[in-house]
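S.K.: need coordinates for the below:
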Amino acid sequence: MKKTVFLGALAIAGVTGTMAAAQTLEDVTSRGALNCGISTGLVGFASQDANGEWQGFDVAVCRAVAAAVLGDPSAVDFTPTTNQVRFEVLNSGEIDMLARNTTWTFSRDVDLKLEFTGINYYDGQGFMVPAALGVSSAKELDGATVCIQAGTTTELNLADFFRINNMSYQPVPISTASEAQQQYLAGSCDVYTTDASGLAATRAAFEDPAGHIILPEIISKEPLGPLVRHGDNEWGDVVRWTLNALIAAEELGVTSANIEELSAGTDNPEINRLLGSEGNLGEMLGLSADWAKNAIAAGGNYGEIFERHIGQNTPIGLARGLNAQWTEGGLLYAPPFR
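M.R.: Next comes the predicted model:
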């Protein structure tokens, strides 16, 4: 089992993004392992099982990238990071990529010099309250105490929502999802706000999930996705097209069950290019011809990953919604593999 490195609330002193030279692919290959930043623990997205192995929707993205580059989905060293230090840890070069329910925003892309490589979950900020509070709308929360993770877009969205609706609130700052759960259940706050997917994941871990309500209001757009450092376009392409491969595989009907058969060649040229039996897409990325095949085989296509970790038949219970394929009324859409 690969090691797990925990980084706390303070960034490593004296390191800057200038250390991130345009050679990450070479570094990962020579190291023989991918350094991937994830959440400190969010059920369904990134959490450890009884054996200490990391599992989840975001973890699966890391494993797919490791499989694409190294041919081994287990060749990952996971670094759990808090909201406060995740970007510093990435820009310092401590990790190669971040796959940690992180919202793509203008300032993070442009000012913080980060490069989002796509969207793997379309989300929005919501509110959770105890059923006993007797609240059915977020517009009834005037004067409430609210648990909020500092250093997130949710902190700013919360202030905007209460200001627009001429309401007051008392923030209760927390650092991690586990701390939010503890404070909320202890009654330190009336409300917990974060991405709706995070609320569903948190509630699923409660002893009495039915005793808590996720209110109907969604107050923001939260496009979540993996990110890398600016200035390393070759590596950005690897992560971007690995995510696209998972999405395209679902659209094209490529699954973990039939991938071996389809990789021998089909009548569909795009499937052939994706799986490496035709064309030279792998060579263009600096990877083997079967890079996408390896990425998809690691955990299945996007739909398989979604259903296994956070879908309606899991304790998280999320419907596909906006995260359905574009052919099914959702927003998922991979550029052509040609």
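S.K.: going forward, measure contacts and count neighbours with C-alpha atoms only.
M.R.: Fine.
S.K.: what's the longest helix in the protein?
M.R.: Taking DSSP state H as the criterion, the chain has its longest helix at helix 233-252.
S.K.: tell me the first helix or strand C-terminal of it.
M.R.: helix 259-262 (DSSP states H and E).
S.K.: buried residues, that next one. List them.
M.R.: Residues of helix 259-262 classed as buried by neighbour count (16 or more other CA atoms under 10 Å): 259, 262.
S.K.: would you do the same for the sequence below? I want to compare the two.
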Amino acid sequence: MKALRLTLAAAMGAAAIGAAAMMVAPAMAQAPATGAATLDAIRARGTLICGVNTGLAGFAQPDSQGVWRGFDVDYCRAVAVALWNDPGKVRYVPTTAQNRFTALQSGEVDLLVRNTTWTLSRDTSLGFDFTGINFYDGQGFMVKTSAGVRTARDLNGATICVQPGTTTEQNLTDWARANRIRFTPVVIERLEEVVGAYVSGRCDAYTTDVSGLASTRSAQPRPAEHMILPDVISKEPLGPAVRHGDQRFADLVKWIHFGLVGAEELGITAANVQQAAQSDARPDVQRMLGRSGDLGQMLSVDNAWMVNIIRTLGNYGEIFERNLAPIGLQRGPNALWTNGGLQYAPPLR
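M.R.: Just a heads-up that it's a prediction; the model follows:
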């Protein structure tokens, strides 16, 4: 979600940010692997280290048995399946809005899949590469139904809860200035604390990505007591991120996403992927499922990489429905382009 303030970047430059990150976290398990060495280091370790949210229903949250589940978690698992055909070979590192970037820069995590917005500054000054947009989102507002608020313009004079270290802060300020809305921000870093402040009535409204609002609402004892206003004040293209220079690894993560979307386009599901690999004569299917073209070898994985991923996790639509439909999110812009959405896979060939 959201953009880290760039005051440090302006003063020190991207290289100094990396050095500062190492000073902040001297206890990191290892120095960052760079270039082609990243993928090699992951293989040698035998485990993918994936940075995720500290707990966001539908996206990344441990269940009652301590097993991590969610939309972002399934993307981490998909990488492990591509590499080892084993979704269990992932170590999840919970990260906050503020420390997630340090974790990736320093090498504490190999991959960041934490509902993070793709922005120019993150793609350049912070030294990251985004590998695609796996969720099209936007910033919204949630209020208590009893408040009688119907649009964001009704929040003039309100107190609004917001997390620091996110694009949410700047979006809120820009929107309020443009619309001549006065508000009092209540800035709290930890997700559970900012939600608690909103629920307890310390804030009149809570603002973050609409997906995050839906997740928070679904976790309340009486979800109907909270409503997400219809106003969406920003574009928030969310997706996985790797470090600059990790091109081989970036290619793998990128094409896993496109493979999941492409599988849905072609009607390939967890239930029929094995049969499709044997009997579906469509050239696109044969290439995707490793029967021709050696696409897996181009990504340094087995040619059956997509068969294994789809068999284990399903296609993009199945991952979405399993994780996000239960918290009330509809496909919307995340529908396939053939169904009026924005999800579109380049050709796997």
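S.K.: before we move on, back to that, could you tell me where the longest helix of structure 1 falls in structure 2?
M.R.: Matched against structure 2 by TM-score structural alignment, helix 233-252 of structure 1 falls on residues 247-266.
S.K.: cool, stretch 166-185 of structure 1 as well?
M.R.: The aligned range for stretch 166-185 of structure 1 in structure 2 is 180-199, by TM-score structural alignment.
S.K.: if we can go back for a sec, what does the longest helix of structure 1 contact?
M.R.: 22-25, 61, 64-65, 68, 115, 117-118, 120, 226-229, 255, 271, 274, 285, 292, 295-296, 300-303, 325, 327, 332-335 (CA atoms under 8 Å, 6 or more residues apart in numbering).
S.K.: superposed on structure 2, what's the mean shift for that helix?
M.R.: Its aligned residues in structure 2 lie a mean 0.6 Å from helix 233-252 of structure 1 after superposition (mean CA distance after the TM-score superposition for structure 1).
S.K.: quick check: end-to-end length of the match of stretch 166-185 of structure 1?
M.R.: One end of stretch 180-199 of structure 2 to the other measures 26 Å (CA to CA, to the nearest Å).
S.K.: so how far is residue 253 of structure 2 from residue 300 of structure 2?
M.R.: For residue 300 of structure 2, the distance to residue 253 of structure 2 equals 12 Å [CA to CA].
S.K.: who has more neighbours, these two?
M.R.: More neighbours surround residue 253 than the other of residue 300 of structure 2 and residue 253, with 25 against 16 (other CA atoms under 10 Å).
S.K.: could you measure from that one over to residue 46 of structure 2?
M.R.: Computed with CA to CA, the distance linking residue 253 of structure 2 and residue 46 of structure 2 is 17 Å.
S.K.: which residue numbers in structure 1 go with stretch 297-306 of structure 2?
M.R.: Using TM-score structural alignment, stretch 297-306 of structure 2 pairs with 283-292 in structure 1.
S.K.: and that stretch, what's buried?
M.R.: 285, 287-292.
S.K.: now do the strands in structure 2.
M.R.: 48-53, 61-62, 68-69, 90-95, 111-112, 128-130, 135-137, 139-144, 158-162, 183-187, 205-209, 226-228, 236-238, 241-243 (DSSP state E).
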